[in-house]
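Trainee: next one to model:
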Amino acid sequence: MERKSWTEAQQYCREEFTDLATIDDMTENKKVKSTMQEAGAGDAWIGLKEEWQWSLVDRENEAEFRSWEPGQPNGGEGGDSTHPYVLVTERKNWTDAQRYCREKHTDLASARNQAENEQIKGVIPHSNHLNPVLYWIGLFRDAWEWSDGSSSTFRHWGAGEPNNQGVACTEIEPSGQWKDADCGDGSHFICYEDELVLVRENKTWREALQYCREHHVDLVSVTTDHIQRWVSELAKGASTAHVWVGLLHSYGVGWYWVCGQTVCYSNWTPGHEQVESFHQGVGAVESGGGQWVSNLTKTDQLNFICTTKDGCD
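Mentor: Prediction:
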């Protein structure tokens, strides 16, 4: 068993598998715990890391831009504005400032490149450099993020955790509880392997279904936000504008997945969920944004995504 820092573990998992483990619920936590017990491992890295993030959630365009003063970060001050940038001279704490911006404008300002940083700087009045007036911006350090970028909010911290004062990563203990630790520490780690396969061949929906069942298990059923994220990422590599998934519509049933589950979680393009009750249809996802569409027919030929796992989970 290898011991690596969190960054080294992340790189290894991405090269050899998919990514460091993401844990969405207690069932998955128990699976990871069982894997550790079988391997006889002690504490091990999982994919949860504390990060600086922008209040304005814009993951498609967000860059890892930072413009710290020497010796920073050591606090939370910056500039307060939105798109287009608006200076607010009321004094508020960061949370109240965020709430104000979201109610009155869009959000606290995000400086995602040097040009935006200069625009924000341009709305701030000149002040005495010995006692400068400071303004909030939307960068905060109150969030934990999974290595694969998923939005799972499940946490299983041990008593008194997390308690690390610096930038921290997450280890899982043999007990199954989590603790934060210095990301540079050497530790065992847990990878996960993606269960989805993008097939870059143009086939009708029925041909795609047959291919997946012959070569893998089935067309993918997108039953959770976690699976949706995987599908969206894979779809970006498609050679067609849309990608087949295992989504069907039948008279008297409505929309359902080939795994046998009716649609509960959904990510429809506006206007595509409602179809005539007698309509026999199939669904696909957009290659760019990952939203679902219903305006295709079973004779259209698209790339498609297969799953290597049985069932709807």
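Trainee: all contacts plus neighbour counts: C-alpha atoms, from now on.
Mentor: Noted.
Trainee: ok so Val231 is a strand residue?
Mentor: No. Going by DSSP: H, G, I helix; E, B strand; the rest coil, the assignment for Val231 is helix, not a strand.
Trainee: next, count neighbours for it.
Mentor: By other CA atoms under 10 Å, 27 other residues sit near Val231.
Trainee: spit out the contact partners of Ala9.
Mentor: Leu20, Trp45, Phe189 (CA atoms under 8 Å, 6 or more residues apart in numbering).
Trainee: quick one more, to check against the first:
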Amino acid sequence: MPCAPPSSPSRIHATIAVEEGRRKHMLRVLTLLLASGCGTWSSQSRVYTVINRYMSWSAAREYCKNNYKDLAVIHNHDDMMEMTKATLNFPLSLFWIGLRRVDQIVHPWMWSEGLSQTSDESAEYTNWINTPNYLQNCGSFLIDGKWMGEGCEHRLPFICKHSAAPSGIQIIPVTLTWREAQVYCRLHSIDLITVMSETENQALEEAIHQMMPTIVSPYWIGLFRDDWKWTDQTANSFRDWAISEPDKVDRCAIITNTIVKMAANSCEAAHYFICYNEIEEKREQIVKVEIASNSDLEFSDAVLSEAILTQIQNKFEGVNIQWRIHPDGKIFHKKENKKIKEEC
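Mentor: Presented below is the predicted three-dimensional model:
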């Protein structure tokens, strides 16, 4: 929306109903438009069900696909905690989940935190000094801003994403393996640092020079690749392996509700398992929009109101936006100078 002109424009206000979609991005842009707003929203959620029958991984998956959506997929720590609640009545048990090792030539680079720039969750922005080989499956950050592939078992200092730090990052000079660094960051801050653009890359390079000017070692960042894939066929990067897991032989993943960690296991072993369904909850968020105009435009004109809505709609992919019609049949009302009481 253009900014209001310097003269005294008339102000027209209306409300729009926004269907839940890419909410975080949507709200950031809508803050440029809103005078006020109220409402509620929710996103797609997963419901987990424990099946206390001993089955192999393949048999468990067939059962889940026939009776639910699939074996449990876990996209973030919230999912992990929600799924763990379902296992509390089965102490000291192991459970199949929908994660398995796959045979493919090229594995995508992903971020430990689970953030992505593409629909398949893989990293789009990279800044390699050279192409990593098949043994180099974890990413490190050099002091000149270039990235280098490393064997994940190497021990390096590392960088955590930390919400309490002024720069948002925390540099840990202790040398750990990539997996140990990931565990440390998740326990003490958020996760290993994610770098998703040239701007973020430059900012991280400058921060390293300011905070650790004498250390020339590469630093672990949250970039990795592996040969495990979730059954929903996304390259979702959430992993929460126990220490020393996964091994190099077993091809199917379990969790235990004692330590709430993932481990690899023989796919032919018999365990309880966890199925999931997805519940899509769509609610409306009601927001008020003010439009400033110096002209005598007739805002009740259907063509004009549709053109304005189209401009707003074009900002959001996958979100349904529509005007709310007031009881008097109008969309727009001229705003009075007196303060208008906002009501949800």
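Trainee: got a TM-score for the pair?
Mentor: The TM-score (TM-score structural alignment, normalised by the length of the first structure) is 0.33; 136 aligned residues with a CA RMSD of 4.8 Å.
Trainee: highest neighbour count among the contacts of Ala9 of the first structure?
Mentor: Trp45 (32 neighbours).
Trainee: what strand or helix carries that residue?
Mentor: strand 44-54 (DSSP states H and E).
Trainee: kindly report the same for Gln98 of the first structure.
Mentor: helix 94-104.
Trainee: would you mind listing the buried residues in that helix?
Mentor: By 16 or more other CA atoms under 10 Å, the buried positions in helix 94-104 of the first structure come out as Trp94, Ala97, Gln98, Tyr100, Cys101.
Trainee: for the closest residue to His242 of the first structure other than its chain neighbours, give me its contacts.
Mentor: Setting aside the residues directly before and after it, His242 of the first structure is nearest to Glu286 in space (CA to CA, 6 or more residues apart in numbering), at 4.5 Å. By CA under 8 Å, 6+ apart, the contact set of Glu286 of the first structure is Ala235, Ala241, His242, Val243, Trp292, Val293.
Trainee: what's the burial count for the last one?
Mentor: Just to be clear, that refers to Val293 of the first structure. Val293 of the first structure, neighbours per other CA under 10 Å, totals 22.
Trainee: just the third one next, same as before
Mentor: For His242 of the first structure, the count of nearby residues is 25 (other CA under 10 Å).
Trainee: is it true that Val174 of the second structure touches Glu180?
Mentor: No. The criterion here is CA atoms under 8 Å, and Val174 of the second structure misses it with Glu180 at 10.8 Å.
Trainee: the two - which one has more neighbours?
Mentor: Between Val174 of the second structure and Glu180, counted using other CA under 10 Å, Glu180 has the larger neighbour count: 16 against 10.
Trainee: in a helix, the more buried one, correct?
Mentor: Yes. Counting by three-state DSSP, one finds Glu180 of the second structure located in a helix.
Trainee: from Gln311 of the second structure, how far out is it?
Mentor: 48 Å (CA to CA, to the nearest Å).
Trainee: what's the first helix or strand after the helix holding Gln98 of the first structure?
Mentor: According to DSSP H and E, the helix or strand after helix 94-104 of the first structure is helix 114-122.
Trainee: buried residues, that following helix. List them.
Mentor: Asn117, Ile120.
Trainee: and it, what does it pack onto?
Mentor: Helices and strands touching helix 114-122 of the first structure, by 3 or more CA pairs under 8 Å, 6 or more residues apart in numbering; DSSP states H and E: there are none.
Trainee: and the angle from the helix or strand following that helix to helix 94-104?
Mentor: Where DSSP H and E defines the elements, the next helix or strand beyond helix 114-122 of the first structure is strand 139-146. If you take axes from the mean of the first three to the mean of the last three CA atoms, to 10 degrees, strand 139-146 of the first structure sits at 90 degrees to helix 94-104.
Trainee: which residues sit against the helix or strand just after strand 139-146 of the first structure?
Mentor: For strand 139-146 of the first structure, the following helix or strand on the C-terminal side (DSSP H and E) is strand 168-172. Strand 168-172 of the first structure is contacted by residues 6, 33, 43-50, 178-183, 189 when judged by CA under 8 Å, 6+ apart.
Trainee: cool, thanks, talk later.
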